[in-house]
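Enquirer: Please find the sequence and the predicted model below.
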Amino acid sequence: MPKVTATTIAVTALLLVGLTGCTGTTPSAGNESTAPAASEPAPPHVTESPTAEPEASDAEAAFLALVGESLPVETIIPDVTDAQLLAAGQEACDRLRAGEVPDTMSLIEGEQKNDADIYADSSAIISSARLTLCTDQLSG
């Protein structure tokens, strides 16, 4: 008789697991402390990022791709992060809007002009920013 009871309990447990997986209401009562905690953090990050500012994300992605292609091979900022590049791109836009001339701008502390008398890394960032982040600054 104990084998039947153990078997009955096991079969009942399997049926409950199968049924709760289909209904979606019963398992949350039993696993409420673990299931929502594991699933709650991920969806906000996944759903909020793309819908929050899709145009800004597209412009930022385009900027990062373009500046990545435009930076000189001998860049003085080999370990720069995307966040730092975006901040430099926004700074370039702000300074252009304030009337600064792109050819004279350096966005990187300590950057020196190259043999062509330009700030090569800053020039790549400024050009990329003008084409993607601050298209209102294309002239000049």
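Expert: Nice, thanks for sending it over.

Enquirer: okay, CA-based contacts and neighbour counts for the rest of this
Expert: Fine.

Enquirer: what about I118, which SS state?
Expert: Going by DSSP: H, G, I helix; E, B strand; the rest coil, the secondary structure assigned to I118 is coil.

Enquirer: Spit out the contact partners of D79.
Expert: Going by CA atoms under 8 Å, 6 or more residues apart in numbering, D79 touches no other residue.

Enquirer: State the distance from it to M105.
Expert: 21 Å (CA to CA, to the nearest Å).

Enquirer: likewise E48?
Expert: Counting by CA to CA, the gap from E48 to M105 is 35 Å.

Enquirer: More neighbours: which of these two?
Expert: Taking other CA atoms under 10 Å, E48 and M105 do not tie; M105 has more neighbours (16 against 10).

Enquirer: Surely the more buried one touches Y119?
Expert: Yes. Between M105 and Y119 there is a contact at 7.5 Å, judged by CA atoms under 8 Å.

Enquirer: residues making contact with the host helix or strand of G68?
Expert: If you go by DSSP states H and E, G68 is part of helix 54-70. For helix 54-70, the surrounding residues in contact (CA under 8 Å, 6+ apart) are 50, 82, 85-86, 124-125, 128-129, 131-133.

Enquirer: next up, a second structure to put side by side with the first:
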Amino acid sequence: MNRGLFAASAVALLLLTGCSASPVERDAVAAPSAAASADSAAPAPLVAQTPSAAASASADTPEGAFLAGVRDVLPDDTVIPDATDQQLLAAGAAACEQMAAGTDFSAVSVIEGEPADELGIHQDSALIAAVARKTICS
């Protein structure tokens, strides 16, 4: 993946993870034809997504390996239970950028509002960074 896509993905992650929809907005789900458009103006609300057969089949790609790895290591009580594949890839790209700038994987923070543990580590972000380092970071 190129750096431009990483930057765009990181921006998308920041925008999506920091937004909370009102009850009215959560009820207004985009129609499938509107959601299929990659250039839609407003992102669809977060929906729980389990790995599909297509995602599992693409595990031989760096992105597929990343998604499978992240979904495998994130705990059941993750702060991002409804993250989509696209959001996880954006978080991974942001983690790669932070680590390329010299941040240790345990100090990476890619989830807005994620609380740090008693050691100051953002656990879910650190897990994403560890998997990204092994799979998608170049």
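Expert: Perfect, thanks for sending it. Since the model is a prediction, treat every value here as computed from it, not as a measurement.

Enquirer: List the TM-score for the superposed pair.
Expert: The TM-score (TM-score structural alignment, normalised by the length of structure 2) is 0.53; 81 aligned residues with a CA RMSD of 2.1 Å.

Enquirer: from the middle of its chain, how far away would stretch 56-66 of structure 1 be?
Expert: How far stretch 56-66 of structure 1 lies from its chain's middle: 10 Å, per CA atoms, centre = their mean, to the nearest Å.

Enquirer: meant to ask about stretch 6-24 of structure 1
Expert: Distance of stretch 6-24 of structure 1 from its chain centroid, counting by CA atoms, centre = their mean, is 42 Å.

Enquirer: got the contact list for it?
Expert: 26-27.

Enquirer: Chain neighbours aside, what residue packs nearest to the residue nearest the centre of structure 2?
Expert: Nearest residue to the geometric centre of structure 2 (CA atoms, centre = their mean): L88, 1.9 Å. Distances taken as CA to CA, 6 or more residues apart in numbering put L67 closest to L88 of structure 2, at 7.1 Å, once the chain neighbours are dropped.

Enquirer: measure the corresponding residue of structure 1 for V108 of structure 2 to P2 of structure 1 for me?
Expert: Matched across to structure 1, V108 of structure 2 falls on M105, judged by TM-score structural alignment. The spacing between M105 of structure 1 and P2 of structure 1, counted by CA to CA, is 84 Å.

Enquirer: And for L86 of structure 1?
Expert: From L86 of structure 1 across to P2 of structure 1, the span is 68 Å (CA to CA).

Enquirer: So which of those two has more stuff around it?
Expert: Neighbour totals were compared for L86 of structure 1 and P2, and L86 leads with 19 against 7 (other CA under 10 Å).

Enquirer: Tell me which helix or strand the aligned partner of the more buried one in structure 2 sits in.
Expert: In structure 2, the residue matched to L86 of structure 1 (TM-score structural alignment) is L89. Element membership of L89 of structure 2, judged by DSSP H and E, is helix 85-100.

Enquirer: Tell me which helix or strand comes right after that helix.
Expert: Once helix 85-100 of structure 2 ends, the next helix or strand along the chain (criterion: DSSP H and E) is helix 123-135.

Enquirer: Would you check the span in structure 1 matched by that next one?
Expert: Counting by TM-score structural alignment, helix 123-135 of structure 2 corresponds to residues 120-132.

Enquirer: Could you report the neighbour count for the closest residue to A130 of structure 2 other than its chain neighbours?
Expert: Take A130 of structure 2 and drop its neighbours on the chain: the residue closest to it by CA to CA, 6+ apart is F105, 6.1 Å away. With neighbours defined by other CA under 10 Å, the count for F105 of structure 2 comes to 22.
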